[in-house]
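> below are the sequence and a predicted model; questions follow.
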Amino acid sequence: EEILALCRANNEPPPLCLRVNRKYADREAVARMLEFHCRKVEPSPWLPEGLRVETTRDITRLPGYREGLFTVQDEGAMLVSYLVAPQPGERIVDACAAPGGKTTHLAELAKDEAEIIALDTHPSRLKLVEENAARLKLRSITTLLGDWTQLAHQFANSADKVLLDVPCSGTGTLRRKVDARWHKRPEDILSLAQLQLRLLEAAAIALRKGGVLVYATCSIEPEEDEQVIKAFLERTDEFVVDDPRPFLPADIPHAITPENFLRLFPHRHNTDGIFAVRLRKK
């Protein structure tokens, strides 16, 4: 029954969610502005900056978009940034940053007063991070081109927090990418899991003692999620799993596993399929 519900959800269009840039606007004001241009606008029940909207219009032509008052982001993706809990003055690395949705959210949550370094291996995708930051008028983000597994040593024991929104199979986003389900192979997941573990090990080098590492995927595959974290924790005794509840903005039903992992599903939460865990360096 659970599998059938997931399959049905993956055949439905996903909701359109907006993240209000609370540095420059409040949610209620943006909602009132959009009511004249959308069929439906309602607040997210979980996120103080979230709006759920229904519209046939081009989002980029809605009032407030070009002015940087909001951006498009799934609610599940927004919740990941809350696990990082960015604070003003912290040095935060978003190690797989493009296109910048979570990077810019981290900056907004830290009131644009943290040092946020956004890395990616592709120049064109890193440019998207810069463009998003510029549109949202966020000045605390700098970009760095390169492979995190090779650059992490530059940050050795200096980062307060690292976000690893790792490359993954994307099986939690099949309703957004309808044809992707026909191009997934089991061997791809195994090779991605190896890369994900290398990225985690690099993050361990960069973090200071007491620092926080948030690992996230938009996959629902245990091989990329629980099993990767288990393998990482078996290789090091430097990290413990934090309870995510104190860092989330609301109580989300059936979202936290007994192991203190955040698990979201399209059929349960009407979000992308999301896995995330908050690890703290001893």
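Happy to help now that I have it.

> please make it C-alpha for all contacts and neighbour counts, starting now.
Noted.

> go through the protein and flag its longest helix.
Criterion DSSP state H: the longest helix present in the chain is helix 186-206.

> starting at the chain centroid, how far to that helix?
17 Å (CA atoms, centre = their mean, to the nearest Å).

> three-state assignment of the residue lying closest to T171 once chain neighbours are set aside?
What sits nearest to T171 in space, not counting adjacent residues and going by CA to CA, 6 or more residues apart in numbering, is S219, at 4.7 Å. The three-state label for S219, taken from DSSP: H, G, I helix; E, B strand; the rest coil, comes out as coil.

> measure S219 to K111 for me?
S219 sits 30 Å away from K111, going by CA to CA, to the nearest Å.

> okay but D188 is in contact with S169, surely?
Yes: contact criterion CA atoms under 8 Å: D188 and S169 qualify, at 7.4 Å.

> those two - which one has more neighbours?
The neighbour comparison of D188 against S169 (other CA atoms under 10 Å) goes to S169, with 25 against 12.

> buried residues in the helix or strand hosting A231?
Assigned by DSSP states H and E, A231 falls within helix 226-235. Residues E226, V228, I229, F232, L233 are the ones in helix 226-235 that count as buried (16 or more other CA atoms under 10 Å).

> which residue is the nearest non-sequential neighbour of the third one?
Read it as I229. Spatially, and ignoring its direct neighbours in sequence, I229 is nearest to L197 (7.9 Å; CA to CA, 6+ apart).

> how close does that neighbour sit to L233?
For L197 relative to L233 (CA to CA), the value is 10 Å.

> what residues are up against G210?
For G210, the contacting residues are D160, R280, K281, K282, by CA atoms under 8 Å, 6 or more residues apart in numbering.

> state the distance from the closest residue to A159 other than its chain neighbours to E238.
Nearest residue to A159 in three dimensions, chain neighbours excluded: L207, at 4.7 Å (CA to CA, 6+ apart). Separation of L207 from E238 (CA to CA): 11 Å.

> put this beside the first:
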Amino acid sequence: MRLHRNLVFAVIDGLHEIFNEAGYADKVVQKLLKRDKRWGSRDRSFVAETVYDIVRWKRLYAEIAEVKEPFSRENLWRLFAVWATLRGISLPDWKQIGPTPTRRIKGKFDELSKIRKYKESIPDWLDELGAKELGKAWDNEINALNRKAPVILRANTLKISRDKLRGALEDENIDTEFIKGYPYALQLTERKNVFTTEAFKKGLFEVQDASSQLVADFLNVEPGYRVVDTCAGAGGKTLHLAALMQNKGQIIAMDIYGNKLKELKRRARRAGAHNIEPRVIESTKDIKKLHGKADRVLIDAPCSGLGVLRRNPDAKWKLQPEFLDNIKQTQFNILENYSKMVKPGGKLVYATCSILPSENQDQVTAFLSKEAGKDFKLVKDKKILSHQSGFDGFYMALLEKKI
């Protein structure tokens, strides 16, 4: 592979913004890809994948390169040199790239690969927490979460069947395959930009991980129900619920962030979902108005996001122990308060994209033992680990309110 100066400089600029200016990797990469209109798909792919790779393996590469944060430009070039060397890429004779001790880099890599926190490139505290909560499964799970995530689509059954969507995408030179056990999912056989396709513009699909697609189904909705999606965000699961309900009934999509609900409105128009009513949560009154009135409630709770590290590798470095303590309290408060919207005989799903029992089944157990949960019973739950499924780590619990 021949390295091109403008592409590599873009990578270095992106890493500086992510590591030294607290930029979010997805936003930084999005901006970088608009940097030069002359770049082709291979150029953009190189920039995006190299940035994500170095972010993902930051601790390992920094240890090999013997550099520490905050990274100077010189140190960022040393990280890049380690990345290139380990991939067998010949480094050009540029002034920014100093002498690169190839044998020492490879030797150091072999040595550090025997220590999990370096091999999987994670902070000490996170490695200790994962081992404590998942035991022997942590080795396989963190390894799986460091792999590149596949691109999964969900067919929008308000407009098209999954089989017909596959054909429509083939007409646009995008090959997909079915995934056993996921009735609405198609997996791309080769990474491509699906957002420029006519199929996407017509609202025939959404990009949604296979594990995430299980959540709406878990809620067991029917056309005509009143459903409340309490932490709707930009509405990936809301849109799936609308399709399962065949646009019949009412979905109240709630969130504390109005800008996310605006994005949901835009997505709903494209998807042809007409039974969604976005509502910003401005106070507890907005929740009290719905007490005992919902057939189904979805709580897709805020969480650590450890189950989706494959697509958000910078979360490893932004996440802090105190955030986890705070988010667990938030999760319990949400479960305690939002569950009051379920009417007798109705059902609730508590879901997270976390793999930690303390954010998942432990929260459900604690809720059921308190006054707020005394009228509920656990119907079933599902724990999804990435190394077992091949998709994102997730948790979902179905609770029923007694009549």
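Yep, that arrived. Small disclaimer: the values here were computed from a predicted structure and weren't measured.

> a markdown table please, covering the contacts of G210 of structure 1 and showing secondary structure, neighbour count and distance to G50 of structure 1.
Below are those laid out as a markdown table (DSSP: H, G, I helix; E, B strand; the rest coil; neighbours: other CA atoms under 10 Å; distance: CA to CA, whole Å):
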| residue | secondary structure | neighbour count | distance to G50 of structure 1 |
| --- | --- | --- | --- |
| D160 | strand | 22 | 27 |
| R280 | strand | 20 | 27 |
| K281 | strand | 18 | 31 |
| K282 | coil | 12 | 33 |
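
> a markdown table for those residues, including distance to K177 of structure 1?
Compiled in a markdown table, these are given as follows (distance: CA to CA, whole Å):
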| residue | distance to K177 of structure 1 |
| --- | --- |
| D160 | 34 |
| R280 | 34 |
| K281 | 36 |
| K282 | 39 |
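
> map K209 of structure 1 across to structure 2 for me.
Aligned counterpart of K209 of structure 1 in structure 2: P344 (TM-score structural alignment).

> helix, strand or coil for that match?
Once three-state DSSP is applied, P344 of structure 2 turns out strand.

> need the nearest residue in space to L290 of structure 2, chain neighbours excluded.
Nearest to L290 of structure 2 is M341, by CA to CA, 6+ apart, at 5.3 Å.

> same question, P86 of structure 1
P86 of structure 1 sits nearest to A110 (CA to CA, 6+ apart), 5.3 Å away.

> give me the neighbour count for the one you found.
20.

> give me every residue that touches the residue nearest to I229 of structure 1.
Neighbours of L197 of structure 1 in contact, by CA under 8 Å, 6+ apart: V228, I229, A231, F232.

> map P123 of structure 1 across to structure 2 for me.
So P123 of structure 1 corresponds to G258, using TM-score structural alignment.

> what's the neighbour count on its match?
Neighbours of G258 of structure 2 using other CA under 10 Å come to 17.

> what do you get for R66 of structure 1?
14.

> and the gap between the counterpart of it in structure 2 and A271 of structure 2?
Taking TM-score structural alignment, the alignment pairs R66 of structure 1 with K201 from structure 2. K201 of structure 2 sits 9 Å away from A271 of structure 2, going by CA to CA.

> same check on N360 of structure 2?
31 Å.

> now swap in R162 of structure 2 and tell me
Taken as CA to CA, the span from R162 of structure 2 to A271 of structure 2 is 15 Å.

> ok, those two, which is more surrounded?
A271 (24 against 21).

> ok, now how distant is the nearest residue to that one once chain neighbours are set aside from N193 of structure 2?
Leaving aside its sequence neighbours, A271 of structure 2 sits nearest to G203 (CA to CA, 6+ apart; 4.5 Å). Going from G203 of structure 2 to N193 of structure 2 by CA to CA gives 15 Å.

> what of Q331 of structure 2?
35 Å.

> between these two, which has more neighbouring residues?
Set side by side, Q331 of structure 2 and N193 show more neighbours around Q331, with 21 against 9, by other CA under 10 Å.

> was I right about that one contacting A301?
Yes: look at Q331 of structure 2 against A301 with CA under 8 Å: they come within range, at 6.2 Å.

> trace G305 of structure 2 over to structure 1, please.
Match for G305 of structure 2 (TM-score structural alignment): G170.

> tell me how many other residues surround that match.
Neighbours of G170 of structure 1 using other CA under 10 Å come to 21.

> cool, and V84 of structure 1?
For V84 of structure 1, the count of nearby residues is 24 (other CA under 10 Å).

> ok, which stretches of the stretch 101-250 of structure 2 are helices?
Listed in chain order, the helices of the stretch 101-250 of structure 2 (DSSP state H, counting those that start in this stretch) span 102-112, 116-119, 124-134, 137-145, 162-171, 198-201, 210-218, 236-244.

> looking at those helices, which is buried most?
When you average the neighbours per residue for each of the helices of the stretch 101-250 of structure 2 (mean count of other CA atoms under 10 Å), helix 236-244 leads with a mean of 25.

> output the contacting helices and strands for the helix or strand that that helix is followed by.
Of the helices and strands lying after helix 236-244 of structure 2 in sequence (DSSP H and E), the nearest is strand 250-255. Packing partners of strand 250-255 of structure 2 (3 or more CA pairs under 8 Å, 6 or more residues apart in numbering; DSSP states H and E): strand 226-229, helix 236-244, helix 258-271, strand 276-280.
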